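**Student:** Quick one, what's the 3D model for this:
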Amino acid sequence: MKWLTKIFTTNTIADNAEEMKKFLIVGLGNIGAEYVNTRHNIGFKILDYVAQKESLSFETAKLGSKTEYNIKGRKLILLKPNTYMNLSGKAVQYWMEKENIAKENVLIITDDLNLPFGTIRIKAKGSDGGHNGLKNIQLVLNTTEYPRFRFGISDEFKKGQQVDYVLGEWNEEEKAKLPERFVLSKEIIESFALAGLNNTMNSFNGK
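**Tutor:** Modelled structure (predicted):
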């Protein structure tokens, strides 16, 4: 029976390792009351929605606010960096190293001016697209190959007003549509952890 015990023990260890598979979900944004409801803070807002639905509370941690929950053998670590957008990479790198999470299991949630409002685009890699948060993450991690979840905020602004638009608050029509987008965003995050990046891209891109 010793061989059976050995197999059982080995399988149990493997199962436990699988159960502890971790994913770092990073919502980009700026800290401060003046930024809470701005378009640029959609990453924060999405994670706030997930936390609310899972009855979680964010706690202050090194370089950000953090919480976590388990779903079907996966641990999802939700992080809102407190470094301000332009230094987001520092927080991402720190928590990747601390939790020993490979870049393939990191999902960066960010706003995207190049997509119509609410449009979803999930990618395995790509340029920063002029986004300062992604630019800094790319610089710190020294790679463009990390999964990102882009949330369209559209480009309905006049020439020279980009900063005001991005740091402006949602209009009434957008506010009315955001709740449905938050539901979809939570599904995307959990699909990323459970079904993998490729399946998630196939299921949700363009929705």
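
**Student:** Going by C-alpha atoms from here, please, whenever you check contacts or count neighbours.
**Tutor:** OK.

**Student:** Past the strand or helix carrying E190, which element shows up next along the chain?
**Tutor:** Taking DSSP states H and E as the criterion, E190 maps to helix 172-194. Next in sequence after helix 172-194, counting helices and strands by DSSP H and E, comes helix 197-204.

**Student:** Name the residues of that following helix that come out as buried.
**Tutor:** Using 16 or more other Cα atoms under 10 Å as the test for burial, helix 197-204 gives 197, 200-201, 204.

**Student:** Also stretch 109-126?
**Tutor:** 109-113, 115, 117-123.

**Student:** All the strands of the protein, in order from the start?
**Tutor:** Counting by DSSP state E, the chain has strands at residues 21-27, 59-61, 64-71, 74-81, 106-112, 120-123, 148-152.

**Student:** one more to line up against the first:
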Amino acid sequence: MKYLVVGLGNIGSEYENTRHNIGFDVLDVLAKEAKLEFENLRYGAVATYKYKGKSIILLKPSTYMNLSGKAVRYWMQQEKISQENVLVVVDDLALPFASVRMRQKGSDAGHNGLKNIQEILGNANYSRIRFGIGDNYSRGKQIDYVLGKWTKDEEPALHEPIDIAIKMIQGFATIGPARTMNTYNKK
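**Tutor:** Next up is the predicted model:
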């Protein structure tokens, strides 16, 4: 059985280490730990992660955030992966900084990457890991905050939630989303 795990972010050095790119960051840490190399292919950087007999396609879309659905649909079709085996890792302003939650479906909550995936798939029935980036910004400064780099205080605090997100990815493919949520959402 195959799984597609999509880390949302924007390509380009100007977006590296920004809050909006936490999806890319989670997959980068997972790939580094598993000694995987991403290959630049159609609509994204792709690596195949073998874990406990499961084949997990890791995807960092190159379509930019607002067109993420195009890459998701292409790789679902290319790898013949059903929607219930798709997991999206995304930044979330509504969650406190460094909190991590998995959901099996839900609204886009104003997130343009999720909005585009929902438009292209025709529904919001795919799992997602929501990575809290907090909402510590002044009125009218939301875009600057989301596209801003992590602070020196925030960076060291990212290690544990990134590790939890990786465990959620592994759990999603091995024990399923319900048990994974029961195990990790309470932490």
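
**Student:** Can you give me the TM-score here?
**Tutor:** TM-score for the superposed pair, counting by TM-score structural alignment, normalised by the length of structure 2: 0.98. Supporting figures: 187 aligned residues with a Cα RMSD of 0.7 Å.

**Student:** re the thing from before, tell me roughly how far the helix holding E190 of structure 1 lies from structure 2 on average.
**Tutor:** Once the two are superposed, helix 172-194 of structure 1 sits an average of 1.0 Å from its aligned residues in structure 2 (mean Cα distance after the TM-score superposition for structure 1).

**Student:** Can you spell out which helices and strands pack onto that helix?
**Tutor:** Helices and strands touching helix 172-194 of structure 1, as assessed by 3 or more Cα pairs under 8 Å, 6 or more residues apart in numbering; DSSP states H and E, comprise helix 42-53, strand 74-81, helix 197-204.

**Student:** what's the most buried one of the ones you listed?
**Tutor:** Neighbour counts (mean count of other Cα atoms under 10 Å) averaged over each of these peak at strand 74-81, with a mean of 23.

**Student:** okay, that strand sits on what stretch of structure 2?
**Tutor:** Alignment note (TM-score structural alignment): strand 74-81 of structure 1 is matched to residues 54-61 of structure 2.

**Student:** for stretch 163-171 of structure 1, same thing?
**Tutor:** Stretch 163-171 of structure 1 corresponds to residues 143-151 in structure 2, going by TM-score structural alignment.

**Student:** Now do the end-to-end distance for that stretch.
**Tutor:** Counting by Cα to Cα, to the nearest Å, you get 16 Å between the two ends of stretch 143-151 of structure 2.

**Student:** Please list the residues outside it that contact it.
**Tutor:** Surrounding stretch 143-151 of structure 2, the residues in contact under the criterion Cα atoms under 8 Å, 6 or more residues apart in numbering are 15-20, 136-137.

**Student:** Of those, just the buried ones, ChimeraX syntax please.
**Tutor:** To isolate in ChimeraX the members of these that are buried, counting by 16+ other Cα under 10 Å, one can use:
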select :16,17,18,19,20
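
**Student:** Please dump the buried residues of stretch 109-126 of structure 1 into JSON lines; it should also carry distance to G130 of structure 1 for every row.
**Tutor:** Converted to JSON lines, the buried residues of stretch 109-126 of structure 1 look like this (distance: Cα to Cα, whole Å):
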{"residue": "I109", "distance to G130 of structure 1": "15"}
{"residue": "T110", "distance to G130 of structure 1": "12"}
{"residue": "D111", "distance to G130 of structure 1": "11"}
{"residue": "D112", "distance to G130 of structure 1": "9"}
{"residue": "L113", "distance to G130 of structure 1": "9"}
{"residue": "L115", "distance to G130 of structure 1": "13"}
{"residue": "F117", "distance to G130 of structure 1": "18"}
{"residue": "G118", "distance to G130 of structure 1": "19"}
{"residue": "T119", "distance to G130 of structure 1": "18"}
{"residue": "I120", "distance to G130 of structure 1": "18"}
{"residue": "R121", "distance to G130 of structure 1": "16"}
{"residue": "I122", "distance to G130 of structure 1": "17"}
{"residue": "K123", "distance to G130 of structure 1": "16"}
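
**Student:** my guess is L95 of structure 2 contacts F131, does it?
**Tutor:** Yes - L95 of structure 2 lies in contact with F131 (Cα atoms under 8 Å); the separation is 7.3 Å.

**Student:** Show the contacting residues for the residue nearest the centre of structure 2.
**Tutor:** With distances taken as Cα atoms, centre = their mean, structure 2 has V89 as the residue nearest its mean C-alpha position (1.5 Å). V89 of structure 2 makes contacts with 5-8, 22-23, 26, 128-131, as judged by Cα under 8 Å, 6+ apart.

**Student:** show me what contacts E68 of structure 1?
**Tutor:** For E68 of structure 1, the contacting residues are 56, 75-78, by Cα under 8 Å, 6+ apart.

**Student:** Give me the nearest residue to it, chain neighbours excluded.
**Tutor:** In this structure, E68 of structure 1 finds its nearest non-sequential neighbour in I77, 4.3 Å apart by Cα to Cα, 6 or more residues apart in numbering.

**Student:** Please identify which two of the buried residues of stretch 109-126 of structure 1 are farthest apart in space.
**Tutor:** Comparing every pair within the buried residues of stretch 109-126 of structure 1 by Cα to Cα identifies F117 and K123 as the most remote, at 17.6 Å.

**Student:** From the centre of structure 2, point out the most distant residue.
**Tutor:** Outermost residue of structure 2 (Cα atoms, centre = their mean): R139, 26.4 Å.
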